[in-house]
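In: sequence plus predicted model, see below.
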Amino acid sequence: MPRDRQKPSEAEKAQARAVSLRRITALFAPHRASLTVVTAIIVVSAAAGMASPFLLREVIDTALPRQDLTLLSWLVGGMIAVAAVTAALGVVQTWISTRVGQEVMHRLRVDVFTHLQRQSVGFFTRTRTGEVQSRITNDIGGMETVVTNTAAGIAANLTTAVATIVAMVALSWQLSLASLVVLPPAIYFTRKVAGMRREIVAERQRELADLNVTIEEGLSVSGVRLSKTMGAGSHQIARFTGSSARLIDLELRSELAGRWRMATMSIIFAAIPALIYLSAGLPGSAGAVSIGTLVAFTALQNGLFRPLMGLLSVGVQITASLALFARIFEYLDLPVEVADPARPVTLTAPRGHLRLEDVTYAYPGSDTAAVAGVTLDVPAGSSLALVGETGSGKSTLAALISRLHDPDSGRVTIDGVDLRDLRLDDLAGIIGVVSQETYLLHTTIRENLRYAKPDATDAELEAAARAAQIHDHIQTLPDGYDTVVGSRGYRFSGGEQQRIAIARTLLRDPRVLVLDEATSALDTSTERAVQRAFDTLAEGRTTITIAHRLSTVRDADQIAVIDHGRVIESGTHTSLLARNGRYAALAG
């Protein structure tokens, strides 16, 4: 097994065992009316279907021996009418139950996606991207049959089984007792099969998640570039092949788990009619049961096999699907680390006065604070530069300012209001972020820009692009603003991607701008072009700039030198050079 294969933790196993059936049934609560209609249709359909054996008995015992053509016509017509009615009711039942199931699936997908959207960046840095995708697609998709068919299947099979048993007793209670002796072993075997299927399904879903991770890492633009430059293509193929091969084994085990037990039950059910015929022909019982009753009873007994096995199969499916529900509920139960406040404050006309007051923050699982006791005051419209060595805490401060994390102690405020008291959407409109890792969607330039402001006009898009100094370049493209940027924007250079990202940020018109090492990966000439766009973007805004190249921050109103998460120096470029301290050493 590959070393990156993740085994289930004890917590995962415990959660899979602890999934509540009440919580699963609660998913169907909004559809009570539809399910009531389905149940009523099932009851009517089952009751109508039970008329056929009695009609058959009358055909054999009365109409045929008497050669009563009129009675025979009525009986045959009744049999055809019963079949037509049950078929029509079956279509309506299928439509309603499928619609209910799909709406439940839709609600689950939306709830999981929405809840994951509310998770902090920390969750996504700890979780494999392919794992998240697998929960939404494979796990929820794997539940589709259970969610869509379970409620209707239970009701239909249970009603049919009960009606069939009642009809069998009405025909002959003695034969009914002989037929129902199969139930105890059937229930026992089914419980054994269900436990086996549940364990296999859980393992299969974990393997599917690993397969998704391999696809995400191996077939993304970045993954393909890495694979080709490192000569790792054969390793990636071997990794994918191994995961896919393990899925073959798991799928086979899932399908065949307990199949021989079910085959045994099929044989037993098939043998019972033969035994009934044998008993009816024995000297002591000959003539006790009419031929019509015998034929009608065996027809009912054969008909009982389908709903009983259906009920048992549904039980197996539900038990096996608990592993899927456990994985979905695990994500739905994740606490939201950075959430909207219960009573949000609204800033009607934000000025952009930013303050960090004794802010301390440590990443989960770390014993060392990434930021410790930082206090900074950035007046509205002024600029602050954060400098320091790699790992000093600069980007963590930027993440706290844009509320990607919440401080463990202290607070960050805008115009005196704690960021935790603002709605996240409102905060995103006040604070704009441009980072080194520019992310462009695989769509047109126009739609990439509108991601920031869906209702932006074409004139607004062009104005933002002009300010970001990318409009002229876009105009030279054959499709202009309708040019598809490609996966992650790889059709454009780093500087062009950065300027598109600046234009996108400009559309939101934020009062506070965070530039997190936004030019560190660019060459000098491209950096100068992007810097001019930044200068336009920063006009009249509060600006926090993080940069390795001190030439880009020397004109900042104040510069803070960060070391091991603390501010060790602050001042202007000139005053800091005069101190001949850490900043002067960095500048040298």
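Out: Alright, I've got the coordinates.

In: from here on, contacts and neighbour counts on C-alpha atoms
Out: Fine.

In: closest to the centroid, which residue in this structure?
Out: Closest to where the C-alpha atoms of the chain average out (Cα atoms, centre = their mean) is residue 136, at 2.5 Å.

In: name the nearest residue to that one, sequence neighbours excluded.
Out: Nearest in space to residue 136, with sequence neighbours left out and distances taken as Cα to Cα, 6 or more residues apart in numbering, is residue 109 at 6.3 Å.

In: next helix or strand past the host helix or strand of the one you found?
Out: Taking DSSP states H and E as the criterion, residue 109 maps to helix 69-117. Following helix 69-117 in sequence order, the next helix or strand is helix 121-126 (DSSP H and E).

In: residues making contact with that following helix?
Out: With Cα atoms under 8 Å, 6 or more residues apart in numbering as the test, helix 121-126 has contacts from 404-405.

In: can you pull the buried residues of the helix or strand that it is followed by?
Out: Remark: after helix 121-126, the chain's next helix or strand is helix 129-134, criterion DSSP H and E. Buried residues in helix 129-134, counting neighbours by 16 or more other Cα atoms under 10 Å, are found at 130-134.

In: and which of those is nearest residue 221?
Out: residue 130 (15.0 Å; Cα to Cα).

In: and that closest one, how far from residue 322?
Out: Remark: distance between residue 130 and residue 322 (Cα to Cα, to the nearest Å) = 22 Å.

In: and what of residue 379?
Out: Going from residue 379 to residue 322 by Cα to Cα gives 55 Å.

In: how about residue 245?
Out: The gap separating residue 245 from residue 322 is 25 Å, by Cα to Cα.

In: helices along the stretch 101-250 of the chain, start to end?
Out: In the stretch 101-250 of the chain, the segments counted as helices under DSSP state H, counting those that start in this stretch are 121-126, 129-134, 140-142, 144-171, 173-179, 183-219, 221-230, 233-256.

In: now distance to residue 473 too, for those, in a markdown table please.
Out: Below are the helices of the stretch 101-250 of the chain laid out as a markdown table (distance: least, Cα to Cα, whole Å):
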| stretch | distance to residue 473 |
| --- | --- |
| helix 121-126 | 33 |
| helix 129-134 | 34 |
| helix 140-142 | 44 |
| helix 144-171 | 48 |
| helix 173-179 | 82 |
| helix 183-219 | 30 |
| helix 221-230 | 24 |
| helix 233-256 | 36 |
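
In: try this one side by side with the last:
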Amino acid sequence: MSRKTKKFLSYYKPYLGLFLSDMFCALVAASITLLYPLIVRYITNDLLRNYEISQAMNTIIKLGLLMLGLAILEMLCNFFIAYKGHMMGANIEFDMRNDIFEHYQKLSFNFYDNQKTGQLMARITHDLFDITELCHHGPEDIVISIIKFVGAFIILININLPLTLIVFTFLPIMFAFAFFMKNKMNRAFRKNRERIAEINAQIEDNLSGIRVVKSFANENQELDKFHAGNKRFVESKRNSYWQMATFHSGLGVFTNLISVAVIIGGSLLIADGAIAVSDLLTFLLYINNIIEPVRKLINFTEQFQNGITGFDRFMEIMDINPDIVDKKNAVDLKNVKGEIEFKNVSFKYNETTTDVFRNINLKVEAGEYIALVGSSGVGKTTMCSLIPRFYEVSSGTITLDGMDIRDIKLKSLRKNIGIVQQDVYLFTGTVMENIRYGKLDATEEEIIQAAMNANAHDFIMELPDGYDTYIGQRGVKLSGGQKQRLSIARVFLKNPPILIFDEATSALDNESEKVVQESLERLAKNRTTFVIAHRLSTIRNAKDIIVLTEGGIAERGNHKELLEQKGLYANLYTLTQASQ
């Protein structure tokens, strides 16, 4: 048994009792359908031929009540199958969706750097929809098909062997036809999923950037792109429907051929006196019991292709091992001071061969305020992202209070680091909920105090509902400065000993920058702070300024010392002053 099969079957384990009950009901329902033609044969062959009509009527009424009872029992079984069985499938889908979402949380930035959000969304939503049908109907259809198929064969062979062999001669050809179509349908359905994932990615990209689209009046361009993607999806659908049409029409041909063969063969046998007319009627009634299992198996094949291609894409993600994980003996941090040291650190992205930077040697004392500057692309943000292990160093070591950060549990490490970025991300919800994200168990008083420290309380109180104001997706209803102050309040609430400011004021106007800068300085007090600066005027008072290049640290000193060196920093400062 393959690992993928074991993984799939493992999702049935919590619902084993429900699964067995569902299979039992399927067995009972399938068995009942086999009884009806036998009752009809008994009535036409024995009762009406060997008994007076008055005597036969009493038995027929009893048999009618029996069939009514069987119909009620079959209805109850089918209800259980349709309701409880589907809920079992839905619960399995629920478990899979939880697992893949949890797995997403474990994957590093390296993974997300190469993925489209819409594609990832498709794998957690659309790809798992058909899992419900497969998990429920798959085993059930197989059980029902086997019972009806084997049961009908045993019954018919006891009625008339030659006519039974005529019927079953067609079945191997039907199954060969189904097997032939299997791979074609698999490829077609997989292409459908890939195309709908592309559409999801395109929609997500468009809606996320709708303000850019409208600002450039490029709605028609976006429509053209969407129409092209949508057309490719329709073409993949056309191919899959062609395969389905071939499948179902082929089945219809075989069904008609079996009926014709039974009628002709049965008529010849009746003429020869080999069987009675009632036996031919029984055969015709059982044809449906023979064809229905084949139809169910074909439907199962369709469900299997839909479900298993979704499960394949699910497993593609689940098989990606997180490249940044806790060591076996990783420890929690206690009494963090905040001393950070880079020792011969180099870094390159997984898919590249060139180092972003190399040979970084830097020691930052606890509580020290250090600024990183350099031209775009030299890795300032990446260097700071190595501290909370968003990326892993390619070589060298980073220590926190003398301990290799790889020996620290990820959650503990990141709990002690606060990050304020240029591109602030606020979640859909209220002001209160977004600040509380820094400390989920914070009281309302703690949240208000954090907002005050971030110079955010006054503008929050001017909002329609104060701290309960709904701010829209990504805080769209707030200005850049307001969003930035909420993100700072969030970090105040977290209260970490280490801070990273990633060009936190570069996108703000002068007035907003002044307010935010004041908040940042208040936040940085007595904390180890890394500032990635675009506007060099904001770091004049930094005790230590690091000038970073692809080769590593090129210059180091305070603002005055670096200007006197008339090197890279002096050139950068001159350029920024000229651009202001």
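Out: Perfect, thanks for sending it. Since the structure is predicted, the reported quantities are computational estimates derived from the model, not experimental observations.

In: tell me how they score on TM after superposing.
Out: For this chain pair, the superposition-based TM-score is 0.93 by TM-score structural alignment, normalised by the length of structure 2; 569 aligned residues with a Cα RMSD of 2.1 Å.

In: give me the aligned partner of the residue nearest to residue 136 of structure 1 over in structure 2.
Out: Taking TM-score structural alignment, residue 109 of structure 1 has residue 97 as its aligned residue in structure 2.

In: related to what we said a few turns ago, counterpart of the residue nearest to the centre of structure 1 in structure 2?
Out: Matched by TM-score structural alignment, residue 136 of structure 1 corresponds to residue 124 in structure 2.

In: that match against residue 99, yeah?
Out: No: counting by Cα atoms under 8 Å, residue 99 is not a contact partner of residue 124 of structure 2; they are 9.5 Å apart.

In: ok, the match of residue 109 of structure 1 touching residue 124?
Out: Yes: with contact defined as Cα under 8 Å, residue 97 of structure 2 and residue 124 form a contacting pair (5.8 Å).

In: overlap in contacts of the two?
Out: Jointly contacting residue 97 of structure 2 and residue 124 under the rule Cα under 8 Å, 6+ apart is no residue at all.

In: quick revisit: what residues are up against the match of residue 136 of structure 1?
Out: By Cα under 8 Å, 6+ apart, residue 124 of structure 2 lies in contact with 97, 100-101, 314.

In: run through who's touching the host helix or strand of residue 525 of structure 1.
Out: Applying DSSP H and E as the criterion places residue 525 of structure 1 in helix 524-538. For helix 524-538 of structure 1, the external contacting residues (Cα under 8 Å, 6+ apart) are 467-469, 495, 498-499, 502, 506, 513, 519, 552.

In: could you identify the most distant pair in those residues?
Out: Spatially, the most separated pair among the contacts of helix 524-538 of structure 1 is 506 and 552, at 20.0 Å (Cα to Cα).

In: how much does stretch 74-89 of structure 1 stray from structure 2?
Out: Mean deviation of stretch 74-89 of structure 1 relative to structure 2 after superposition (mean Cα distance after the TM-score superposition for structure 1): 1.5 Å.

In: how about that stretch, aligned to which bit of structure 2?
Out: Residue span in structure 2 matched to stretch 74-89 of structure 1, by TM-score structural alignment: 62-77.

In: and if you look at stretch 395-412 of structure 1?
Out: Stretch 395-412 of structure 1 maps onto residues 381-398 of structure 2, going by TM-score structural alignment.

In: show me the contacts for residue 471 of structure 1.
Out: Each residue near residue 471 of structure 1 by Cα under 8 Å, 6+ apart is listed here: 462, 465.

In: before we move on, back to that, quick one: which of residue 506 and residue 552 of structure 1 has more around it?
Out: Each of residue 506 of structure 1 and residue 552 has its neighbours counted (other Cα atoms under 10 Å); residue 506 has more, 25 against 16.

In: so what does the more buried one match up with in structure 2?
Out: Match for residue 506 of structure 1 (TM-score structural alignment): residue 492.

In: residues near the closest residue to that match other than its chain neighbours, how many?
Out: Excluding the flanking residues, the one nearest residue 492 of structure 2 by Cα to Cα, 6+ apart is residue 450, at 5.4 Å. Counted by other Cα under 10 Å, the residues lying close to residue 450 of structure 2 total 26.

In: tell me how far residue 450 of structure 2 lies from residue 440 of structure 2.
Out: Look at residue 450 of structure 2 and residue 440 of structure 2: by Cα to Cα, they are 13 Å apart.

In: in the stretch 251-400 of structure 1, which spans are strands?
Out: Applying DSSP state E, counting those that start in this stretch to the stretch 251-400 of structure 1 gives strands spanning 354-361, 371-378, 383-387.

In: what's the match for residue 364 of structure 1 in structure 2?
Out: With TM-score structural alignment as the criterion, residue 364 of structure 1 matches residue 350.

In: and its match, how many residues sit next to it?
Out: Neighbours around residue 350 of structure 2, by other Cα under 10 Å: 12.

In: leaving out the residues flanking it, which one is nearest to it?
Out: Using Cα to Cα, 6+ apart, the nearest residue to residue 350 of structure 2 is residue 110, at 7.4 Å.

In: surely residue 391 of structure 2 is within a helix?
Out: No: counting by DSSP: H, G, I helix; E, B strand; the rest coil, residue 391 of structure 2 is not part of a helix but coil.

In: and it, what is it in contact with?
Out: Here residue 391 of structure 2 is in contact with 108-110, 324, 382, 385 (criterion: Cα under 8 Å, 6+ apart).

In: just put these in a markdown table and tack on distance to residue 8 of structure 2 and neighbour count.
Out: As requested, the contacts of residue 391 of structure 2 are exported to a markdown table (distance: Cα to Cα, whole Å; neighbours: other Cα atoms under 10 Å):
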| residue | distance to residue 8 of structure 2 | neighbour count |
| --- | --- | --- |
| 108 | 26 | 18 |
| 109 | 28 | 15 |
| 110 | 28 | 17 |
| 324 | 26 | 17 |
| 382 | 39 | 17 |
| 385 | 37 | 18 |
